[in-house]
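[1] Sharing a model that was predicted from the sequence below.
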Amino acid sequence: MEPNPDVTDEVWEKFESLPSQTRPQKGAKPAKRLTALAHELAVDGLLPAAGKKAHAAMHEVLDAAQEKFKDDVIARRQSVVTVDGTTLHANLQDKKKSFDEFHEAADMAVIDDFFRRAARVFSPPIAHSYAQFLAEKTADLDDPDSLLDALDDARTDIAALGLVSNVHPFFDVAADKQAKAWLEEYRAAIKKLSDDRQESYRQIREMSTEPQDVDLVRPETKDEMTQERLGDKSKNLDTYEDHLLCDENGNYPAKLNDWEKVVLGKERKRSGFKFWYRNPQQPSQSSLGIAYLNDGEYRIVRPDFIFFAILDDGTVVADLVDPHGTQYSDAVPKLRGLVQYAATHPTVFRRIESVAQVNEKWRVLDLTREDVRQAIATTTSSAAALFESEIADDYS
């Protein structure tokens, strides 16, 4: 299948503006994400010396942390440079025991161990560059011994910073903010890169513990099944017109279930309808995914259809319509994911709707309505009950 030649640039622009979401990664570290982003921006010539700029920005954050949490850092520094212990004395004749506490200055092996722990918090590259940054501020750069002593002091300071519990979230928030700012600033430039290079940035966006928005990428070509096997025979799949992708005859083959056929039929009859898109269920740059929580784990739901219409004034609008199976255990969590998506993207789609057949009636939940979103967010009922309730309308 190739891009439909009848689809206008305005429709494709609308398609490419639709936000998809990534599945969060457990244990993702904002600093690692920032430095990876800086590397790619420098490689593509979008931000020269991006790596140095990323490190400099985080050095400022760590300076601010030292000032903000000064008292805690001083206390923790003392624990880094001092080794506390207890000596046991035992008399084998009278079998008496005594304990003597001792406090000694820690050697560099102990301090280095604390520094390595801190480096896991701030990332090793940033921890090492910050140590160099601090040392060069106080050392006589013409005296190698002075620089080594200053580096030891800097590593001790960083080790202490790593032990202050409030510093970790303070640092992560700042690193995440910087990465997001650059991703937004260079968003348009990134979209002009090749698909392979865009994929590199897409992977960087995914390096987050929270769902991240990514733009859809216009599909260039797509292999689609045109036949299905029925026993020993093959049967051609039904074909449909007005899809964003099509064959040389303007047709798109698709195996649709009964619900999907009903929804497609109704939507194509609506005023202003021009094109539709069968959202791929496999992860790709051209598949719109929406994050949802189920049993504490993030998953991705991929709504079935996106419809494109043109209003009387020539504006292109998109409608997200998902035939929603109510029989599945994650039906309500998926609805809540769609609700959150609708709430955070109120101007992207004209309509965001979930459709289901309940008791032989076609019902629809309009997820752009605040009362509907609130009811879904707080429900203790089943998905079927939501579609049967007064917050749903008849689908026509």
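    Nice, I can see it.
[2] For the rest of this, base every contact and every neighbour count on C-alpha atoms.
    Fine.
[3] got the residue ranges for the helices in the stretch 201-350 of the chain?
    258-268, 331-344 (DSSP state H, counting those that start in this stretch).
[4] in the shortest one, what counts as buried?
    By that I understand helix 258-268. Neighbour-count burial for helix 258-268, counted by 16 or more other CA atoms under 10 Å, picks out W259, E260, V263, L264, E267, R268.
[5] what's the closest non-adjacent residue to the second one?
    Nearest residue to E260 in three dimensions, chain neighbours excluded: P323, at 6.4 Å (CA to CA, 6 or more residues apart in numbering).
[6] so V355 touches D393, yeah?
    No. Using CA atoms under 8 Å, V355 is not in contact with D393, being 9.7 Å away.
[7] take a look at this one as well, against the first:
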Amino acid sequence: MKFELLGFQRTASQSLIAEIQKAQSRYDHDSEVLGAVVLEAATGAGKTVIATSVIEQLIFGSDSTEPVANTIVLWVTNDPNLNAQTARKMQEASEKISDIRLIGQGATFDAEYFEPGAIYFLNTQAASSTARITKRSESQTHTIWDTIANTVERFGSRFLVVVDEAHYGVTEKPGGSPTVVNKIINGDRPIPVFIGISATADRLNKALEQQSRLKKNVVVPIEEVRDSGLVKDRIVLAPAASLGEVVADTTFVGLAVQKTLEFEKRWAEYAAAQGESPVKPALVVQLPDRKSDDSDFRELVRSVVDAIVQQWPGLITSSIVHTFGERAPLDLGSHRTVRYMSPQDIQDATDVRVVLAKNAITTGWDCPRAEVLVSLRASTEHTPIAQLIGRIVRQPLARRIASDESLNRVHAYLPRFDRKTVMAVVGQFAGGEGGSTAEVARMVLEYTAPAEMERVLEVLANLPSYTVPTQASAPEVRRLHALATYLENDGLHAEAFSQAGSYLNARLDDEASKLKATGDLQAKRDAVASASVYELQTSLDGMVIDGERVLTGTRLDAKNIDDVFKRASRAMKDGTAEAYWAHLVGEDGDPIEAKITVAALGLTEHVVENIESAAASLIKDWFKQHAKSISLLPESDRERYGRLQAEAREPSLRPGTSVGGTIEDAVSITMLPDETNESLRLRILDDVVNRWPKHVYQDATDGMYWKRPSKVDGLERQVLQTELNDPTLLAWYRNPSGGERAVCIPYWDSGASRWARLFPDFITFHAVGEEVLPAIVDPHGIQLGDSADKLRGYVTYANQHAAAYRSIWPVTQIDGKRVFLAMHDAQTRGAISAALAAGTSVEAIFRAHGIDY
């Protein structure tokens, strides 16, 4: 793959391959057992990239998988534009996939069967009952249905059908007639293994449950998509105050233009600060689904374009395009024409700033630049709006923006919705129809750190915080090579890549010396360079003339030695075997003998483990050595290092906590929908009970921080009030639950058997003499099943970093009394560790070692 998969994408790819191969094996043993594998992943998760990785590995193999001979893929969608976009993205993402064939894109198609190794794209319109390829004629020998059936007959489970946006195609039409998708996968020769991809899989799952297919689901956790930064955090919905006789269409278009220009300004400022190219945000105007030659519709488009041009200084008409199904230029009169552009081409056409759309972009469209939507749909059409918002939540830079949180949201202006009916759109998200990962916000509150917080920010930025591994870790030697490349390219460590190679070669020299000293090296060389041959001599009539015997020590030929070397290369990963072979040959070694030595080492399990451990050690040293320099890099570069750390097998210290710019808090759309945004803001300003002083980031109006109340935050409020009464308190920080601004403590989740993340609720900062010392105060209930695991995480963290803090206090409430554990105290930690090892409950530990808070 040219693209580097994120941890959750790699996990999903591996799981999909495993489930597909299981389904193939079941069918191969019993052709009555049809399989269905469903990939469920929210919009923005990178479903196409995941699927591309799967297809590439099935056809060509990888370091960890063997290729599956005769693999054929038929990729089906209901939209030719989506097919073209997906095919292009697939070729951009893969370094091996090249044989892609589009069916029904104007070209003829007449084949007895699909060819192995190829990926065919078919849109359902091309397979409709009126389409040419569905009927035999003098010019059409085989229908598409013949081709599909013949391919199943010839290649069985190696013929895979992938249906993108599968929730649209698997349900029956009104009246019970089959859809094109159903006819493909459940026709006269049912597809052995069907793969469905969907952001909203409920309908797909229900439909498959009624079919005679063994279904397996691979689910990408929505929180992992959020954490990745690939999608925006929040969606701000802006409906009309009320719906009267006048719908303020063009007024809302003007507001949307202003918001787009605000995004443009903020992106430009961010790009200048980070030293990268600015994002050119686009505005999407969703129009009613009416014919383009309808006079009222054309007048609406004319008024919308007028409003946009009036509000957008310097915008020219050529920067406005439409995606209407008619595909023809739209003449608005007065020598103004809006040109058509295919949806898949808009993202890269950065001169395009406004997109007029009906339905063409509600499914599968990929344009992360589109950050503002104004919908002129009627208020009864909730689902199309939710679906379109689901398309525009992607982050333009594919990462969360830490220094300007306003760039982590999208805006939707809905002039034909009032504040009550907009809740129906929210309901679509709650039901998963939009496939969105983002929080729906009514409005956002911005906070900045005043000048007097400069010393506190410096302390906060340097608090020890961890990157927690994803489920799919990468080989350590691969991570070392990637880290060396980053450090060298960023000018932080000259010749890092060659140093990494020399380091690994030296470690392999050590491993070879140790095996040689024990006499094992030659035995292992002999084992990998020779074969055992079984002989049984018989006569022509089948009589045994000479009994069975085994001939050992038969030397492999050059080709087979190369095969063994390739096996070792797969074991040692990322060119380590090849580099060591070159090292041995460079010392006047024989190329064949060098391959045998490398194979002997690479196929010895403990040698590979030792090399991985050595690579991990150097990675840890280099991250520690360059932590400060990495923390000063632009966000995009820090993001690369962060992702590399997340691929480790163990948690690792990250370079620092981001403290620049503004932070935001979203006010939920569900709060009192009958009041205006301004009255809501004033009510929040008057909410004295929930506005707190001394937060690191403060409202510019009064220097306060509004902490949203909830039914379960009683202990938090009590703790916060107690901390504010401490005369040494300089400031406090509401630690977020993720992102570069959060202080993260790792712990091993024994129930899930994986690393997890703990985010202490509060970080407080105290004046102790001339110093500013931080403290952790973390109020939590202890009733959850992972409480003991989290306590172990605190013990490990404090063992390493207690000296960085004034105190570390997990706080809970037992029998109405608040108590804390002094985790910064070594003696207390020892007692807690012993109690946890003995299986003592968390409540008993708090009772035995807790101090009154």
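    Here it is on my side, so go on. It should be emphasised that the depicted structure is a prediction, and the values quoted were computed from it without experimental measurement.
[8] re earlier: find residues that contact each of V355 and D393 of the first structure.
    Contact with both V355 of the first structure and D393 is made by residues R363, V364, L365, according to CA atoms under 8 Å, 6 or more residues apart in numbering.
[9] SS state for the last one?
    Three-state call for L365 of the first structure (DSSP: H, G, I helix; E, B strand; the rest coil): strand.
[10] and it, what pairs with it in the second structure?
    In the second structure, the residue paired with L365 of the first structure is L821, using TM-score structural alignment.
[11] Which parts of the stretch 251-396 of the first structure are strands?
    252-253, 273-278, 290-294, 297-301, 305-310, 316-323, 351-358, 361-366, 393-394 (DSSP state E, counting those that start in this stretch).
[12] Rebuild these as a markdown table, extending it with mean neighbour count and distance to S146 of the first structure.
    As requested, those are exported to a markdown table (neighbours: other CA atoms under 10 Å; distance: least, CA to CA, whole Å):
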| stretch | mean neighbour count | distance to S146 of the first structure |
| --- | --- | --- |
| strand 252-253 | 22 | 73 |
| strand 273-278 | 20 | 66 |
| strand 290-294 | 21 | 53 |
| strand 297-301 | 17 | 51 |
| strand 305-310 | 22 | 65 |
| strand 316-323 | 21 | 65 |
| strand 351-358 | 21 | 65 |
| strand 361-366 | 21 | 69 |
| strand 393-394 | 14 | 76 |
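[13] can you tell which of these is closest to T239 of the first structure?
    For these, proximity to T239 of the first structure was assessed by CA to CA; strand 252-253 is nearest, at 4.2 Å.
[14] and that closest one, which stretch of the second structure?
    Counting by TM-score structural alignment, strand 252-253 of the first structure sits on residues 705-706 of the second structure.
[15] Contacts for that stretch next, please.
    Y447, I684, N690, R691, W692, P693, H695, Y697, Q698, D699.
[16] repeat for stretch 572-582 of the second structure
    In contact with stretch 572-582 of the second structure (CA under 8 Å, 6+ apart) are residues 63, 475, 477-478, 501, 504-505, 508, 568-569, 591, 594-595, 598, 602, 608.
[17] among those, which ones are buried?
    Buried subset of the contacts of stretch 572-582 of the second structure (neighbour count, 16+ other CA under 10 Å): 475, 477-478, 501, 504-505, 508, 568-569, 594-595, 598, 602, 608.
[18] Mind telling me the two of the residues you listed farthest from one another?
    Most distant of those, by CA to CA, are P475 and A594, 23.6 Å apart.
[19] To which residue of the first structure is E843 of the second structure aligned?
    Taking TM-score structural alignment, the alignment pairs E843 of the second structure with A384 from the first structure.
[20] In the second structure, which helix is the longest?
    For the second structure, the longest helix by residue count, based on DSSP state H, is helix 249-274.
[21] Okay, buried residues for that helix please.
    Applying 16+ other CA under 10 Å to helix 249-274 of the second structure flags 249-250, 252-261, 263-268, 270 as buried.
[22] Tell me the helices and strands packed up against that helix.
    strand 282-286, helix 295-311, strand 370-375, strand 409-414 (3 or more CA pairs under 8 Å, 6 or more residues apart in numbering; DSSP states H and E).
[23] could you dump those to JSON lines with mean neighbour count and distance to V426 of the second structure?
    Shown next, in JSON lines, are these (neighbours: other CA under 10 Å; distance: least, CA to CA, whole Å):
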{"stretch": "strand 282-286", "mean neighbour count": "26", "distance to V426 of the second structure": "18"}
{"stretch": "helix 295-311", "mean neighbour count": "17", "distance to V426 of the second structure": "26"}
{"stretch": "strand 370-375", "mean neighbour count": "28", "distance to V426 of the second structure": "15"}
{"stretch": "strand 409-414", "mean neighbour count": "24", "distance to V426 of the second structure": "12"}
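[24] Done for today, thanks.
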